[in-house]
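1. kindly return the folded structure for what I paste below:
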Amino acid sequence: MITNFFITGKKGIGKSFLAKRVLHSIEKNYVGYKTLPYFIDEKPKGHYFHSLVELDDLENDLPFTIRDKKDSCIYIKEVFDIIGIPCLTKSLLSSEKIVLLDEIGVAESENIRYINLVETLLNSEKIVVGTLKKVNASLIQKVRERNDILLIDLDDANQEEAFQELVEKIGGILHEK
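-> Here you go, the predicted structure:
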């Protein structure tokens, strides 16, 4: 049975927007994380990790990429140990049924503990809604190859039809639980 839903597509196509729209439409609380851009002097300088669960004594909103050239960045992989793993652990243990993973990319692809937690979430009873960066990276490939996910590629799909399909399928699962 499909309980994991992922959206992919080229940069800027609306993956995160669609995930947010679907979750807003379903009107259920959710946990997990989102990655957001940060700006200095109105110029994009990288992305930061924002946990949607309380992290106790840990600082939220830590940068994990720093743009060093127009199409290149430096990864701060330790951020996934510092707040990524606690965020995923608390999301797994949460009573909420839905977990948002927005976005899975390259920076976390070498962190075995983080990867194992993502796989544990995907194998759990939770409904996972996520976005995948459209690149070749080990964690992204592992997610793509699973047979328990619905993967929508916005490069090929109509966004409105994708929205309707996701709301219908996720709503159906929630109704069954």
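
2. from here on, contacts and neighbour counts on C-alpha atoms
-> OK.

3. excluding chain neighbours, what is closest to Glu103?
-> Once flanking residues are discounted, Glu103 sits nearest to Thr131: 4.8 Å by Cα to Cα, 6 or more residues apart in numbering.

4. how far does the helix ranked longest in the chain sit from its chain's centre?
-> In the chain, with assignment by DSSP state H, the single longest helix is helix 159-176. In terms of Cα atoms, centre = their mean, to the nearest Å, the centre of helix 159-176 is set 17 Å apart from its chain centre.

5. what are the ranges of the helices in the protein?
-> Using DSSP H, the helices of the chain run over 15-26, 78-79, 85-93, 112-123, 138-144, 159-176.

6. tell me which strands and helices the second one is in contact with?
-> Under the contact definition 3 or more Cα pairs under 8 Å, 6 or more residues apart in numbering; DSSP states H and E, helix 78-79 sits against strand 62-69.

7. do the last one as well
-> Other elements packing on helix 159-176 under the criterion 3+ Cα pairs under 8 Å, 6+ apart are helix 15-26.

8. now do 10 Å
-> Secondary-structure packing of helix 159-176 (3 or more Cα pairs under 10 Å, 6 or more residues apart in numbering; DSSP states H and E): strand 4-9, helix 15-26, strand 127-133, strand 149-153.

9. so which of these gets nearest Leu88?
-> Leu88 lies closest, by Cα to Cα, to one member of these: strand 127-133, at 11.5 Å.

10. to compare with the earlier structure, here is another sequence to fold:
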Amino acid sequence: MSKHLFLTGEKKVGKSSAIKKFLSIAQQDFSGYQTQPVIINERIRGYALHSFEALDEEENDVIISVRAGVRRNICVEGIFDTIGVKIIQAAVAADAELVIIDELGKLEDNAPDFQAAIKQLLDSNHRVLGVLQKKESKMSALLNERDDCEIIEISEADRDMAVDKISQWYRG
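-> Model (predicted):
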């Protein structure tokens, strides 16, 4: 079994939901972050990073992208290399064995400091459970190069088994 596990697959197939369900069942201490939609007038207008570690109010739930069309988001420049790095550093410093990274993808392609922080996290003693967008990106290349990362694809047909796959991986 690999030290780190990332779920990939089409959008809205249930990758993040599987991780949330696993966390509620396992009742495991964890750190890291999740990406949350920014909703205005009942529509998704962008996404924000929500750290599981305590950060200053101005640094948590900071907007990382703005919706600019159907399935098109524009990255807010500099957020990953500043706040994103701080979130990863807080996760590495936390006592939790498990770090949640929900999610990684193309938005991080122009964030070299954030990419370096993710690499340091993967090299640390922490185990990482995350979501990887099903797109070619610098982050997908980084994870595919590593022997300690397993990437499994979740589809609608097998998404109900995703929590079992995560549990098996975690028990090792």
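
11. what's the distance between Cys73 of the first structure and Ala19 of the first structure?
-> 25 Å (Cα to Cα, to the nearest Å).

12. between the two, who's got more neighbours?
-> Per other Cα atoms under 10 Å, whichever of Cys73 of the first structure and Ala19 has more neighbours is Ala19, with 23 against 16.

13. show me which residues of the lengthiest strand in the first structure are buried.
-> Determined from DSSP state E, the single longest strand within the first structure is strand 30-40. Neighbour counts using 16 or more other Cα atoms under 10 Å place 30-35, 38 of strand 30-40 of the first structure among the buried residues.

14. so who does the residue at the greatest distance from the centre of the first structure touch?
-> Distance from the C-alpha centroid of the first structure, by Cα atoms, centre = their mean, peaks at Asp41 (27.2 Å). For Asp41 of the first structure, no contacting residues are found, by Cα atoms under 10 Å, 6 or more residues apart in numbering.

15. corresponding residue for it in the second structure?
-> In the second structure, Asp41 of the first structure lines up with Asn41, judged by TM-score structural alignment.

16. coming back round to it: can you tell me which helices and strands the longest strand of the first structure packs against?
-> If you count contacts as 3+ Cα pairs under 10 Å, 6+ apart, strand 30-40 of the first structure packs onto helix 15-26, strand 43-51, strand 62-69, helix 85-93, strand 98-104, strand 127-133.

17. relative to the second structure, what is the average displacement of it?
-> Compared with the second structure after the fit, strand 30-40 of the first structure shows a mean deviation of 0.7 Å (mean Cα distance after the TM-score superposition for the first structure).

18. and the gap between Ile152 of the first structure and Glu160 of the first structure?
-> Ile152 of the first structure sits 12 Å away from Glu160 of the first structure, taking Cα to Cα as the criterion.

19. wait, doesn't Trp169 of the second structure sit right on Phe22?
-> No. With contacts counted by Cα atoms under 10 Å, Trp169 of the second structure stays clear of Phe22, the gap being 11.3 Å.

20. mutual contacts of the two, please.
-> Val163.

21. out of those two, which sits in the more crowded spot?
-> The residue with more neighbours, out of Trp169 of the second structure and Phe22, is Phe22; 19 against 16, by other Cα under 10 Å.

22. spatially nearest residue to Ser2 of the second structure, not counting backbone neighbours?
-> The spatially closest residue to Ser2 of the second structure, leaving aside those adjacent along the chain, is Asp148, at 5.0 Å (Cα to Cα, 6+ apart).

23. check contacts around that neighbour.
-> Asp148 of the second structure makes contact with 1-5, 122-123, 127, according to Cα under 10 Å, 6+ apart.

24. which of these are retained in the first structure?
-> Shared with the first structure under both residues aligned by TM-score structural alignment, their matches' Cα atoms under 10 Å, the contacts from the contacts of Asp148 of the second structure are 1-5, 122-123.
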